[in-house]
Every structure is written in C-alpha cells, then in structure tokens.
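K.L.:
Pasted the sequence and its predicted model underneath.
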Amino acid sequence: MRINLPTWLTLFRVLLLPVMVIVYYLPFRGANLTAALVFVLAGVTDWLDGYLARRLDMTSAFGAFLDPVADKLMVAITLFLLVQSNPGGWPGILLAVTAAVIVGREISVSALREWMAEIGERSKVKVAFLGKLKTAMQMIALVVLLLQHDAETLRYYHIGEALLVVAGILTIWSGLDYLRAAWPALRGRDDEVKKTEKKPVQGG
C-alpha cells in the first residue's frame, strides 16, 4: 500500500495527539498556549489533507478510513484532558456531560455511517452543513478551553464552556438529522427481517 501526501498529513495529525497531551501536562509557563497551538496545527492538517486529496485527486481507501478516525481521536482526547482538569462544581459537571454527549454522538454516527455503507446507502448520511457548523463551533470552543484551562481568571474559560454547550446542542441536532435521513433505510431493513422471519420453512 502506497501512502500519499494527504494520508501522511492525517498520520501526522494522529502523531500530534500524544504531543498535545504531553505539552498539556508539562509544568512550564505557556504550556496551555503551546497545547492550543498543537491542537490548531492538527486542525489545519485536517483541512489541508482533505483539500489536497480533492485538488490532486489523491483519495485512497486507507485515507478515507483514517481521516475520520483521526478527527474523532483529536476531539475525544482533548475533551478528556479538559474534563480531567476541570475547575469542579456545576461548570465541571456541565463540561463532563457535554463531552459525553459529543463523544457518544460521534461513536453513534460513525456506527450509523458504517452500517449505511454496508447496505450501499452511505450517501444518505454524508456530512451536511449542520455537521460542519457543529465541527467549527466545537473546534473554537476547544481552543478557548485549552488556552484558559489554567488561567488565573476563568472568564474566557466559561465563554469556551458556553460555546461547547452550543456545539453539544448542534451535535444532538445534527445526530438526529442523520438518523432521520437514515430512518427509511433502517425501517426498510427491519421490515425485510420481519418478512423473512414470517416466511414458511420449505422442505421436509
């Protein structure tokens, strides 16, 4: 298997994740800024690998598999870091619940897309504008939270939390939108299974 440039960028994004984790916990001045910059760099590679794959016609099966995995790892790991070091109280609970909603939705939609691909209906659950808006809001919120997680004042941290809650609402909304788009296929398959179960057994 030959790895092309967009896939190398995706692999680079995966390798940036442990770097971000290490930097996040290192006790030096500006660690939060450095972790946020690593996250932003990972986000830039996410846009760049997709752009190059389309522009240079360098799509591949491995790249198509790895890209969404890298995206979800990037978001999930960042959320876990932030939840682990949250300031506690109701803001911390809100952050934890929102993180659980976002990660749970990502797992559910990934499973839905995989199932739809198996039955040849993947196009019905392709990424829509609402999903892109959710991703953009999520990324902005995570950058703010990374920058502010150890600041003396949590004023901007709370702004990041509010943005993440909005992203969480969009996450639920877009997830339900994907489910609605897939529902006819899900319902149709369920009806087929029921008809098969009711079919009389032939032979003796």
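P.N.:
Alright, I've got the coordinates.
K.L.:
For the rest of this, base every contact and every neighbour count on C-alpha atoms.
P.N.:
Will do.
K.L.:
What is the helix or strand containing P91 packed up against?
P.N.:
Using DSSP states H and E, P91 falls within helix 89-118. Using 3 or more C-alpha pairs under 8 Å, 6 or more residues apart in numbering; DSSP states H and E as the contact test, the elements touching helix 89-118 are helix 61-84, helix 155-198.
K.L.:
Show me the one of those that comes nearest S108.
P.N.:
Proximity to S108 (C-alpha to C-alpha) singles out helix 155-198 among the helices and strands packed on helix 89-118, at 8.3 Å.
K.L.:
Taking helix 89-118 as reference, get the angle to that closest one.
P.N.:
40 degrees (axes from the mean of the first three to the mean of the last three C-alpha atoms, to 10 degrees).
K.L.:
In the chain, which residue is most central in space?
P.N.:
K72 (3.6 Å; C-alpha atoms, centre = their mean).
K.L.:
do you know how far that one is from D150?
P.N.:
The gap separating K72 from D150 is 24 Å, by C-alpha to C-alpha, to the nearest Å.
K.L.:
Kindly report the same for G63.
P.N.:
Distance from G63 to D150, by C-alpha to C-alpha: 36 Å.
K.L.:
With neighbour numbers in mind, choose between these two.
P.N.:
G63 (23 against 16; other C-alpha atoms under 10 Å).
K.L.:
List the residues that contact the more buried one.
P.N.:
By C-alpha atoms under 8 Å, 6 or more residues apart in numbering, the contact list for G63 reads 6-7, 10.
K.L.:
Mind doing that once more with 7 Å?
P.N.:
The neighbours of G63, taking C-alpha atoms under 7 Å, 6 or more residues apart in numbering as the test, are T7.
K.L.:
One more: T7?
P.N.:
With C-alpha under 7 Å, 6+ apart, T7 has these contacts: 49, 63.
K.L.:
Would you mind getting the angle between the helix or strand hosting it and helix 61-84?
P.N.:
Taking DSSP H and E as the criterion, T7 maps to helix 5-25. Counting by the same axes, to 10 degrees, helix 5-25 lies at 10 degrees to helix 61-84.
K.L.:
Now the element after helix 5-25, going C-ward?
P.N.:
Downstream of helix 5-25 (by DSSP H and E), the next one is helix 31-55.
K.L.:
Now tell me what touches that following helix from outside.
P.N.:
6-7, 9-10, 13, 16, 20, 23-24, 59, 143, 146-147.
K.L.:
and here's the other structure:
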Amino acid sequence: MPSGKPLITANQVTLARLIPMPLLSWLIYKGATENNDTYLWSALIAGTLIGCTDWVDGMLARKYGPTVLGGLLDPIADKVFIAFAYVPFADDTVGLVPAWACALMFTRELFITALRSAYEQRNLTLKTSYLAKVKTWTQMQGIGVMLLFPLVDNPRVLTWFLSISTVLPLVVMGAIWVFKRKFFRGGLVMAGSVAPILAMHLAFDTLWTIRWIMFAVVAITWISGLDYIAAGWKQLRGRGDFSRADGVRLIGSLALPGLLFANLVSVPLWVPAWPVFTVLSLELAVGGLDNLMSHHKRATKALAWGGRVLGVCALLVGGLLVPDHADLFLYGATAVSLVGVAAEFWRGRDYFLDKRIRERALREAAVHQPESQLT
C-alpha cells in the first residue's frame, strides 16, 4: 500500500459525488416537463459521471487504504444516488416507471439495512455477497438505460448499441483470460445484464421496455437480499431476544417507502416533490450510520428511533388524508426527519470522525467474540 498522501482522497471523491445529485433530478424533471432533450442528455451525462466516481473512490480506497468515514459514506452515496435518479422516474410528471416498483426497491434497501443493524447488535456477521454488488451495478445501469431509450428515436441505433454492449464485455473477458489467465466475471455480469435489455427492446415498444427493465431491477434488488434474510432471520428469531428497537426499525422500513411514493403520485401536482427526495435520502443515510453504531453496540433506542420514523410516517399519512394541505404535512415530515437524522449523526460523530475514539471502540468491539457468524 503506498505510503504517500494522495492528492485527492477517496472520501473527497465520495463527498463530491453527493453534491451534484440534486442537479441530476432537476435535469430529469426539466427535460420531462419541457420535453427538452438537452436537459435529458445532460442528465444522462451527469448520471454517468456520478456513477463513474464510485469506481474512482473505490480505486483510491483500495490503493491508499479504507477509512471508517469512507466505509460509511460510500454506500450512503450509492443509495442516495439511486434515490435522486429513480424518484423522478416514478413521478407522474415524468411517468417512466410505476411508483409501486420504486417503492418496492427502496423497501428492500431499508428493510435489509434494518436487519443488518439487528444482526450487528448481536454479533451476527454476514459477508456482502457478489450478488449485492451486481444489484448496485444493475440499479445504476438502469438509470442510464431508462434515460437513453426516450432519447434515441432510431430503433436500429439502439439495437446496435445494445448488441455491442453485450458482445464487447465478453471480448474483453476473453482477452483477459488469454493474456493474463484471469477470469473477469465482471464482463459476464455486464453482458448478462445488457442481453435481456436487448431482448426486451426487440420485443416491446420503448415504454414497455423501460418498465420491464424496472421490473428486472426490482427483482434483482430483492433476490440479492434473500440470502441475507434467509440466513440471518432464522438465527435472529432463534435467539429469542427480538427487541422493540428491532421492531420499530423493521416496521418503519416497510412502511416509509410506500407512504413516500404514495404521496409522490397521489397528492396534487402543485405539491413539490423535493420533500420525498429529502426524507428518502435522509433515512437511507441514517440507516448506514445505524449499522455502524449497532456494530459498536451504541444503537439508538426504540423510543428515539420510533419517534422519528413513525412520526414521519404519521405525517405522510396525514398528507394522503388531507391532500389540500399535503404540502404542510410533507414539510413537517421533512423537518422531523432532518432534525432526527442530524441528531443521530451528531451523536455518532466520534465513531466516524474522532480517530482515538474509533480505535478505542474497535478495541472494545474486538473483546466481544461473536456468538454466531453467518458466512
């Protein structure tokens, strides 16, 4: 591992990735509402660049060594990126994909995050599977493809593009095997993810192709979490120490996405969408922090966690029941989430910012031997 200090750190790249994400959503909305391809092309380029930075910060982390802060920020940035891209797709003003499909996708994200916290508190450790990495790649690829299809009017151009995108990774994989005797499974993943899109493009029109792509993304998202649920849930129940804190986390993870997307498509059009972006991004972010705090046995208690999440859910229900004042309920939900999440990050700041406390926490955690380990 290089000993010199890099000019740009992985954490700086990750933070830089977070900054332009609202711009991506704005470009999608602007392009859809004004029927202006320039904005949509800009959104496609911006999304591609943001996605590429994920590879850059990963490369820097591998080269110069990971940090606790980087381990916290990187998955948060991935999830927030997905949120800022997919929420506009589900909004009626854009209307590319069904809102329920997006709600299902984010339900999985929050549910698995809640389960991970429960596992971490009990020293039940599950390694991230390769399928989970494929899930992230598929979600990001879906953003680009669903933006590209409405922009390219010529079906032949799309057919050639998708065909080349299917064959080229296989050629690269073969070349790596011939010259380096290494199996590049990423090439197989890339080709395997594009080939079904090509088949759908040949079989359906543009709108249905986009929707089938979304259904496939949701399916892969959930399939990637099934091993996590199956492997850990049985042991979690078998321990007999399921707590109220676990309950409020799991209930909140199941209720929140559906209520958010119901508000997105059910409230009057004059109600802004940014509260949905904000609440979803905040809750995805604090879930990552909760995993870290649970690992150090400093997880938030049931009352505080439930007060925030269930309070947000109650306000979202209010927005659905009183649509004429839905904006006020959404603003209230955003305020509750923002204050609660800010308090969580402030409370846990030492575990990802203060080096001495991080090291002490790691030493304390190392004293406790895991009673059970999931592999």
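P.N.:
Great, that's in hand. On a predicted model such as this, the values are computed, not experimentally measured, just so you know.
K.L.:
if we can go back for a sec, for the helix holding P91 of structure 1, buried residues please.
P.N.:
92, 94-96, 98-103, 105-106, 109-110, 112-113, 116 (16 or more other C-alpha atoms under 10 Å).
K.L.:
With stretch 140-158 of structure 1 instead?
P.N.:
Here stretch 140-158 of structure 1 shows 141-150, 157-158 as buried, counting by 16+ other C-alpha under 10 Å.
K.L.:
before we move on, what about stretch 56-73 of structure 1?
P.N.:
58-60, 63, 67, 70-73.
K.L.:
rewinding a little: distance to F129 of structure 1 added to the helices and strands packed on helix 89-118 of structure 1, as JSON lines?
P.N.:
Formatted as JSON lines, these follow (distance: least, C-alpha to C-alpha, whole Å):
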{"stretch": "helix 61-84", "distance to F129 of structure 1": "17"}
{"stretch": "helix 155-198", "distance to F129 of structure 1": "9"}
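K.L.:
mind checking which of these is nearest K126 of structure 1?
P.N.:
helix 155-198 (8.3 Å).
K.L.:
Report all helices and strands that the closest one contacts.
P.N.:
helix 89-118, helix 129-148 (3 or more C-alpha pairs under 7 Å, 6 or more residues apart in numbering; DSSP states H and E).
K.L.:
what's the spacing between the longest one and its chain's center?
P.N.:
The reference is to helix 89-118 of structure 1. Taking C-alpha atoms, centre = their mean, to the nearest Å, one finds the center of helix 89-118 of structure 1 at 8 Å from the center of the full chain.
K.L.:
Compute the inter-axis angle for it and helix 129-148.
P.N.:
140 degrees.
K.L.:
can you give me the end-to-end distance of stretch 122-132 of structure 1?
P.N.:
By C-alpha to C-alpha, one end of stretch 122-132 of structure 1 lies 17 Å from the other end.
K.L.:
follow-up on the earlier one: which single one of the buried residues of stretch 56-73 of structure 1 is nearest to I172 of structure 1?
P.N.:
Nearest to I172 of structure 1 among the buried residues of stretch 56-73 of structure 1, with distances taken as C-alpha to C-alpha, is K72, at 15.8 Å.
K.L.:
Chain neighbours aside, what residue packs nearest to the closest one?
P.N.:
Nearest residue to K72 of structure 1, sequence neighbours excluded (C-alpha to C-alpha, 6 or more residues apart in numbering): E106, at 7.1 Å.
K.L.:
can you check D246 of structure 2 too?
P.N.:
A118 (6.1 Å).
K.L.:
Isn't that neighbour up against G247?
P.N.:
No: assessed by C-alpha atoms under 7 Å, A118 of structure 2 is found out of contact with G247, at 9.6 Å.
K.L.:
chain center to stretch 187-200 of structure 1, what's the gap?
P.N.:
34 Å.
K.L.:
If you could redo that for stretch 66-84 of structure 1, that was the one I meant.
P.N.:
Chain-centre distance of stretch 66-84 of structure 1: 7 Å, with C-alpha atoms, centre = their mean.
K.L.:
Provide the aligned range in structure 2 for that stretch.
P.N.:
Under TM-score structural alignment, stretch 66-84 of structure 1 corresponds to residues 73-91 of structure 2.
K.L.:
How about stretch 36-46 of structure 1?
P.N.:
Counting by TM-score structural alignment, stretch 36-46 of structure 1 corresponds to 44-54 in structure 2.
K.L.:
mean shift of that stretch relative to structure 1?
P.N.:
Taken over the aligned residues, the distance from stretch 44-54 of structure 2 to structure 1 averages 1.2 Å (mean C-alpha distance after the TM-score superposition for structure 1).
K.L.:
Show me which residues of that stretch are buried.
P.N.:
Buried-residue list, stretch 44-54 of structure 2, by 16+ other C-alpha under 10 Å: 44, 46-47, 50-51, 53-54.
K.L.:
Quick check: the farthest pair among those?
P.N.:
Farthest pair in the buried residues of stretch 44-54 of structure 2, by C-alpha to C-alpha: L44 and D54, 15.9 Å.
K.L.:
Quick one: the residues in structure 1 that stretch 101-116 of structure 2 pairs up with.
P.N.:
With TM-score structural alignment as the criterion, stretch 101-116 of structure 2 aligns to 98-113.
K.L.:
check contacts around F89 of structure 2.
P.N.:
95-97 are the contacts of F89 of structure 2 under C-alpha under 7 Å, 6+ apart.
K.L.:
any idea how far it is from A83 of structure 2?
P.N.:
In terms of C-alpha to C-alpha, F89 of structure 2 sits 10 Å off from A83 of structure 2.
K.L.:
what do you get for A333 of structure 2?
P.N.:
Taking C-alpha to C-alpha, one finds A333 of structure 2 at 17 Å from A83 of structure 2.
K.L.:
neighbour-wise, which of these two wins?
P.N.:
More crowded of A333 of structure 2 and A83, by other C-alpha under 10 Å: A333, with 25 against 22.
K.L.:
quick one: contacts for the more buried one?
P.N.:
A333 of structure 2 makes contact with 312, 315-316 under the criterion C-alpha under 7 Å, 6+ apart.
K.L.:
hmm, 8 Å instead?
P.N.:
275, 279, 311-313, 315-316.
K.L.:
so where does it fall, helix or strand?
P.N.:
helix 326-347.
K.L.:
how far apart are the match of stretch 101-116 of structure 2 and its match in structure 2?
P.N.:
Relative to structure 2, stretch 98-113 of structure 1 is 1.0 Å off (mean C-alpha distance after the TM-score superposition for structure 1).
K.L.:
quick one, which of the helices and strands packed on helix 155-198 of structure 1 is nearest to I172 of structure 1?
P.N.:
Among these, if distance is taken as C-alpha to C-alpha, the winner is helix 89-118, at 7.1 Å.
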